[in-house]
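> What shape does this take:
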Amino acid sequence: MLAAWMRLKYPHLTVGALASSAPILQFENIVPPDTFYNIVSNDFKRESTSCFDTIKKSWGEVEAEGRKDNGLSLLTKTFHFCRELKSTGDLIDWLESAYSYLAMVDYPYPSSFMMPLPGHPIREVCRKIDDSPEGSSVLERIFAGVSIYYNYTGTASCFELDDDPHGLDGWNWQACTEMVMPMSSDKETSMFPPYDFHYSDYEQDCWRTFSVLPRPRWVTTEFGGHDIRTALRTFGSNMIFSNGLLDPWSGGSVLQNVSDTITALVTEEGAHHIDLRPSTPGDPDWLIQQRATEIKLIRGWIDDYSRAKHQKSTFNM
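Prediction:
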């Protein structure tokens, strides 16, 4: 996002911008608020409908287990937490985070961007869920699957719920000040628990957590977003919006060419900013071609700028 916004705000300082996985439309309901979680859900469903169904069913199982007299203790044991669960909500957040990040990093090769993971990690998660031993409960299947994300190396003996390996406190602060992204989960299309976005609840949570009030219209006021095609076509140039459709953030990005100089590169099998990651021997052909296209476009921008800069012009004052 920052690359696209910087090019728009400071065209005299930037020759062009490669905005990879940039959800510049994820604000003020410019895209439907259920877009993000629908994409995550579809990523799992494309690997296994039974995996999708098991995850969708698991939320009710978590709540039912938690209502038992010793339910939180049972859940703590099932999911190998280091400390006693205080609520089922904490477990649900832990699981939701894993599924969302898995969709972001569903790369075709092993990576350690968020956590050490195998190639096609969602496929491996679903394999664990679907191939659990006969008689395994829904929650035992879920734990087997989510362990691919949280413990692929097998070195963790238990899990800390308050651990923040991704530095999310910084992002949460941004989300409570400038980056207000409405998100919801549809009960029909999503594998996540259904819920609607209510700004008043969001505002209260931000105040309770950080003692700040969000500015939900700051991004669209500062950088635009509504009628983005007209804005980009009129004021923008030399921009690439690259997106992989497995990445849940792709739903809030620009997925079609806007002009001759504002290009959308979309790959069906790509995940979160995979084109910006280091090349590997396992890079598929489509990724190699995508990077080559980006380099060609960027070289063209630089060449055009250099020619214009060195061209002698005469001005009549």
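
> rest of the way, CA atoms for contacts and neighbours
Noted.

> is it true that residue 191 touches residue 43?
No - counting by Cα atoms under 8 Å, residue 191 does not reach residue 43; the two are 10.5 Å apart.

> let's see this one next to it:
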Amino acid sequence: MKSMAMIDYPYPANFLTPLPGWPVKEACRPLNRNPSKSQRKNVWLLSHMVSLYYNYTGTTKTICANPEKCEGPYAQLGDPLGWAWQSCTEMVMPQCDSGLPNDFFPKTCPFTIEEFLNDCGKQFNSRGYHPGLIRPNWIIHNYGDHFPSASNIVFSNGKLDPWSGGGWKDSNTREGSLVSIILEQGAHHYDLRGAHKDDTDEVKKVREQEANEIKNWIKQAKEKYSKL
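Predicted coordinates for the structure are as follows:
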């Protein structure tokens, strides 16, 4: 469901795996339409979500969600365990799930590095992983965390994207030539995808704004250097 939320576009797409338009709504439709107190029926309804993500086309004979046993939907992006290894070594991002009643994912909040190491060990100890490999501050040490001279950047985030929590700002704002744009109905890099006939009006306006920002940067640069 987390990955499905990331690619919750208003039209059919196959960025990670083939899915219908607005896949989260489609996945939740049976639960909303047929609420039940029967655990057996609820498990069946949840299986609909799994099947939608892993076998929307109906052509997959066997559903396998274990990347160590088979190729998953991320296989087209490279080693399915590549991102997991990165996040257990250099790209440490403190994230956790609140659990019930906020969501149905197991409660993992508050985030602790000890528990994170434990989870990484379960996945990678057999491959030589050990606590000495984790560098939780590597990004800051390597790239810094304060850029007072930064300019000409548009930071766009969509509220449908679980990764938006790591964005620069959580509202539309501007600081000099740094611009934050928030899409209410935006999934992962939705504004950077190609134009589609079913695009929302919101993303059309955002793309136009982004293009105008870039045009303005170019105009200002030309004016500045034409005087030299």
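
> residue boundaries of the helices in structure 2?
Under the criterion DSSP state H, structure 2 contains helices at 2-6, 23-33, 39-55, 82-87, 113-124, 138-143, 201-226.

> possible to save those helices as TSV with distance to residue 158 of structure 2?
Putting the helices of structure 2 into TSV (distance: least, Cα to Cα, whole Å) gives the following:
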stretch	distance to residue 158 of structure 2
helix 2-6	9
helix 23-33	15
helix 39-55	21
helix 82-87	22
helix 113-124	27
helix 138-143	23
helix 201-226	10
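
> Using JSON lines, lay out these together with distance to residue 169 of structure 2 and mean neighbour count.
Output for the helices of structure 2, formatted as JSON lines (distance: least, Cα to Cα, whole Å; neighbours: other Cα atoms under 10 Å):
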{"stretch": "helix 2-6", "distance to residue 169 of structure 2": "18", "mean neighbour count": "18"}
{"stretch": "helix 23-33", "distance to residue 169 of structure 2": "25", "mean neighbour count": "16"}
{"stretch": "helix 39-55", "distance to residue 169 of structure 2": "30", "mean neighbour count": "16"}
{"stretch": "helix 82-87", "distance to residue 169 of structure 2": "23", "mean neighbour count": "15"}
{"stretch": "helix 113-124", "distance to residue 169 of structure 2": "25", "mean neighbour count": "14"}
{"stretch": "helix 138-143", "distance to residue 169 of structure 2": "18", "mean neighbour count": "11"}
{"stretch": "helix 201-226", "distance to residue 169 of structure 2": "16", "mean neighbour count": "13"}
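
> Out of the ones you listed, which is closest to residue 149 of structure 2?
Across these, residue 149 of structure 2 has its closest neighbour in helix 138-143 (13.9 Å, Cα to Cα).

> what's the matching range in structure 1 for that closest one?
Against structure 1, the aligned range for helix 138-143 of structure 2 is residues 218-223 (TM-score structural alignment).

> Now that stretch on structure 2. Mean distance?
Taken over the aligned residues, the distance from stretch 218-223 of structure 1 to structure 2 averages 2.3 Å (mean Cα distance after the TM-score superposition for structure 1).

> hmm, back to that, quick one, which of the helices of structure 2 gets closest to residue 156 of structure 2.
When the helices of structure 2 are compared by Cα to Cα, helix 201-226 sits nearest residue 156 of structure 2, at 8.9 Å.

> for that closest one, packing partners?
When contacts are defined as 3 or more Cα pairs under 8 Å, 6 or more residues apart in numbering; DSSP states H and E, helix 201-226 of structure 2 sits against strand 178-183.

> Let's see that with 10 Å instead.
The contact analysis (3 or more Cα pairs under 10 Å, 6 or more residues apart in numbering; DSSP states H and E) places helix 201-226 of structure 2 against strand 153-158, strand 178-183.

> List the contacts of the last one.
With Cα atoms under 10 Å, 6 or more residues apart in numbering as the contact definition, strand 178-183 of structure 2 has outside contacts at 150-161, 164, 167-174, 190-191, 202-203, 206, 209-210, 213.

> matching residues in structure 1 for it?
Matched against structure 1 by TM-score structural alignment, strand 178-183 of structure 2 falls on residues 262-267.

> The matching stretch against structure 2, how far on average?
Its aligned residues in structure 2 lie a mean 0.8 Å from stretch 262-267 of structure 1 after superposition (mean Cα distance after the TM-score superposition for structure 1).

> Report the distance from that stretch to the chain centre.
18 Å (Cα atoms, centre = their mean, to the nearest Å).

> With stretch 194-205 of structure 2 instead?
19 Å.

> can you check stretch 264-281 of structure 1 too?
Relative to its chain's centre, stretch 264-281 of structure 1 lies at 14 Å (Cα atoms, centre = their mean).

> do stretch 208-215 of structure 2 as well
So, by Cα atoms, centre = their mean, the centroid of stretch 208-215 of structure 2 is 24 Å from its chain's centroid.

> quick one: the alignment partner in structure 1 of residue 161 of structure 2 from residue 238 of structure 1, how far?
By TM-score structural alignment, residue 161 of structure 2 lines up with residue 247 in structure 1. To residue 238 of structure 1, residue 247 of structure 1 is 23 Å away according to Cα to Cα, to the nearest Å.
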